[in-house]
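Trainee: predicted model and sequence follow; I will ask about them next.
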Amino acid sequence: MKNNINKNLSSIQISGIRQFFNMIGQYDNVVSLTIGQPDFPTPEHVKQATIHAINENKTTYTHNAGIIELREAISNYVHDSYQLTYDPSNEMIVTVGASQAIDITLRTIIEPGDEVIIPGPVYPGYEPLIKLAGAKVRYVDTTANDFKLTADLIAQAVTDQTKCVILPYPSNPTGVSLTEEELQDIANVIKDNQIFLIADEIYSELVYDQPHTSIATFSSVRDHVIVINGVSKSHSMTGFRIGYLLAPEWLAKHILKVHQYNVSCASSISQYAALEAIENGRQDPSEMKKEYEKRREYVMWRLDKMGLEYVVPNGAFYIFPKIHKQGQSTFDTAIELVEKAGIALVPGDAFSTYGEGYMRLSYAYSKETLEEGLDRLENFLSN
């Protein structure tokens, strides 16, 4: 019976981030800067709206695409924030987190033999979903381009089998983002090709040095783009599992079929919580962002003092310094950091082979935790 399961699963492993996080649990007195989990509580008004939804018995199935009130709120929000225009009645789907949105999109557009271009290093959640959909992953090395998947790199990577390009910006693990000009260049490459663009913009509210621009604002490629977003990072609502996707009507209606047979609908209670967050919590992300920005500046200052190289992150809450010990893999160095210094960072090879030599540090932790962790890192490096 062991040979009768889906063959695509044989090459798929549990996320390297989670593997490492679980592994370090056996060690005592370790400061972990590993997980991308906001350390702020869910806003109080959102929690109260959740309780109210339960008390009002809003606990039944909803429309497959999500309650219309939430879709209308999302439509207004993306228009006001990012100048995106999507019809709430037929161009958006409320999903079980951004991860499910990516999954059902890939399963809609991908066929066996297709190729999907993704930057390396990159969040490890894309490759398994691409493979499960029957496609091949084509990594593009971005380490010489400040971790940016540029128009030139995409043009060089495109083949006759290319079906989709994933733009995960602001980026996990590097924290970098793309400028409006860089996105325009990518749009110019894509517009005359039959290639989809998945723009994973889950960190769009957490940008620091420039406003976030969505590639879907360029009319020349709007028909190519599926925008992925949600409230997990923006409103510290990871456990509510509410994401959403935006797509042209002709495509959204097909993605909705996959979504319907996958989960029927997202949690009704969580949808009402997200409605409160998006309608009445527009300022919640900015309050969190102010604190993340302070932490970012502090972490960069400490890494500069240690002489570590990194690309300045302008989004999310990650930084990706180069930490490499001669003759040792990054994973082994990360284990040595845990065992000898009591500090845990995610080894860069968890984000593809192009992350080798780097480590991801999450600054979604309190200033006190960051201070202690960076003190331990500095002591290790100086010794």
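Mentor: That came through, no problem.

Trainee: okay, CA-based contacts and neighbour counts for the rest of this
Mentor: Fine.

Trainee: for stretch 132-151, buried residues please.
Mentor: 132-142, 147-151 (16 or more other CA atoms under 10 Å).

Trainee: typo on my end, it should be stretch 82-94
Mentor: Neighbour-count burial for stretch 82-94 flags 82, 84-88, 90-94 (criterion: 16+ other CA under 10 Å).

Trainee: how about the strands in the stretch 51-200 of the chain?
Mentor: Per DSSP state E, counting those that start in this stretch, the stretch 51-200 of the chain carries strands over the ranges 92-95, 115-120, 136-141, 162-167, 196-200.

Trainee: here comes the other one, which I'd like you to weigh against the first:
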Amino acid sequence: MSKHSLSQRSLNTKESQIREASRYCHKFGAINLAQGLPDFPAPEALKEAARDAIAQDHNQYADTWGLEALRVAIAAKMQRDNGISVDPDAQVTVCCGATEGLNIALMSLVDPGDRVLIFEPFYENYIPNLATVGGIAEFVTLQPPQWQISREQLEPIFQKGLKVVIINTPANPTGKVWTRAELQIIADLCQQYDVYVITDEIYEYILYEGEHVCMLSIEGMSDRTIVVNGFSKTFCVTGWRLGYTIACPELTAAMRRIHDFLTICAPAPLQYAALAALNFGRDYYHQMAADYKRKRDLLYPALQQMGLNPVLPRGAYYIWTDCSILAADANAAAYRLAKEAKVAAVPGNCFTNPSQTEVTGLRFCFAKQDSTLEAAVAQMQQVQIT
């Protein structure tokens, strides 16, 4: 088959460096602090609910929009935790993970040649997601440790002509938690220049400092915002691929049409299990955040001691570091760490503008058992930094 027979979208979509890092774990027998893949079990009540749903034969197609009771529960969650009133019949769509949610959001808004603003460092998926719709990425590079934005920094890019801004809060890979003031800057510019926001909130409950603010709650943004969220991170079921979108009825109708012919529906029995998860009390969320904070505080000092200049995350479960002490290039540094310390991290190239030639960031995931993190710390401490 000729390479010229392939579509541009397939040629412009590169293999995931995150998944690649997990693969070379096997080569070196390394501890996987690369992929956001917890090595501890999901809540027993959640698994039991899934088993019950399968046993009760909820194994056929669900409503393509999502199980009605689950959409009602998601709407109740938005009112309870975000102070936002949404219509479960017209605004909530259950889909196959936040990944599909992001894709159907982009497919509903972006035509080939439309410009989409991404804040760097960004989640790896955003570039290939744009490739599938022919969108053009515009980058704004944020600086550690605060990763702050300003109107002066952003307005020239809005003036160029944008269709969409993608926001991730709390953010992967930096742990940035967007403040209400920062979201207000984005909201004001979006309303002035007729731009939409897709807000990726998959780490909403994994928060250590500050507050989680949903863009949908900002005045004037109810018709311009698509919220993408899911169950995988909060409930430790990354393999279930269960997510949802929330938007105004017009945007929701567009996403539902695409979702229907893309995946038809999210896994039916798992939707019943997700309904059970949404009935967990507040204590569950508080304990989960406390557990992740403990894990963060276990790994962070070790990375400091290695001279990696880690940035303390305010949310999510990753730590961003500067690996220049290990090697001049992030790929070389990640490879060295995996080979010498038997610990895998993700090279920062996949989180940055592809045109950048000098990237020295590494991302470490701490969604691991304490014993896993302790073993990784012990192994990294054996590396001779020269």
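Mentor: Everything's here; your move. This structure is a prediction, so every number in the text was calculated from the model and none was measured.

Trainee: next, the TM-score between them, please.
Mentor: Scored against TM-score structural alignment, normalised by the length of the first structure, the superposed chains reach a TM-score of 0.94; 382 aligned residues with a CA RMSD of 1.9 Å.

Trainee: quick one on the thing from earlier: name the nearest of the buried residues of stretch 132-151 of the first structure relative to residue 126 of the first structure.
Mentor: The nearest member of these to residue 126 of the first structure, counting by CA to CA, is residue 137 at 9.0 Å.

Trainee: the helix or strand harbouring residue 260 of the second structure vs the first structure, average offset?
Mentor: Under the criterion of DSSP states H and E, residue 260 of the second structure resides in helix 249-262. Its aligned residues in the first structure lie a mean 0.8 Å from helix 249-262 of the second structure after superposition (mean CA distance after the TM-score superposition for the first structure).

Trainee: and that helix, what's buried?
Mentor: Going by neighbour count (16+ other CA under 10 Å), the buried part of helix 249-262 of the second structure is 249, 251-253, 255-256, 258-259.

Trainee: now do stretch 345-363 of the first structure
Mentor: Buried positions in stretch 345-363 of the first structure, judged by neighbour count with 16+ other CA under 10 Å: 345-352, 354-363.

Trainee: do the same with stretch 215-235 of the first structure
Mentor: Across stretch 215-235 of the first structure, burial judged by 16+ other CA under 10 Å covers 215-218, 221-235.

Trainee: how about the secondary structure of residue 226 of the first structure?
Mentor: Recorded secondary structure, residue 226 of the first structure: strand (DSSP: H, G, I helix; E, B strand; the rest coil).

Trainee: touching, it and residue 244? I think so.
Mentor: No. Between residue 226 of the first structure and residue 244 there is no contact under CA atoms under 8 Å: 10.2 Å.

Trainee: all strands for the stretch 201-350 of the second structure, in order.
Mentor: Assigned by DSSP E, counting those that start in this stretch, the strands in the stretch 201-350 of the second structure fall at 225-230, 243-246, 318-322, 343-344, 346-347.

Trainee: same list (those) but as a markdown table, adding distance to residue 74 of the second structure.
Mentor: Shown next, in a markdown table, are these (distance: least, CA to CA, whole Å):
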| stretch | distance to residue 74 of the second structure |
| --- | --- |
| strand 225-230 | 10 |
| strand 243-246 | 9 |
| strand 318-322 | 26 |
| strand 343-344 | 36 |
| strand 346-347 | 33 |
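
Trainee: mind checking which of these is nearest residue 55 of the second structure?
Mentor: Evaluated with CA to CA, those place strand 243-246 nearest to residue 55 of the second structure, the distance being 22.8 Å.

Trainee: and the closest one against the first structure, how far off on average?
Mentor: Compared with the first structure after fitting, strand 243-246 of the second structure has a mean deviation of 0.4 Å; criterion: mean CA distance after the TM-score superposition for the first structure.

Trainee: got the contact list for that strand?
Mentor: Residues from elsewhere that reach strand 243-246 of the second structure, judged by CA atoms under 8 Å, 6 or more residues apart in numbering: 86, 91-101, 226-232, 252.

Trainee: run the last query once more with 6 Å
Mentor: With contact meaning CA atoms under 6 Å, 6 or more residues apart in numbering, strand 243-246 of the second structure is reached by 91-98, 101, 226-230.

Trainee: and stretch 112-119 of the first structure, by the same measure?
Mentor: For stretch 112-119 of the first structure, contacts defined as CA under 6 Å, 6+ apart pick out 134-140, 149, 161-166.

Trainee: what two of those are the furthest from one another?
Mentor: Across those, the longest distance by CA to CA is 23.4 Å; it joins 134 and 149.
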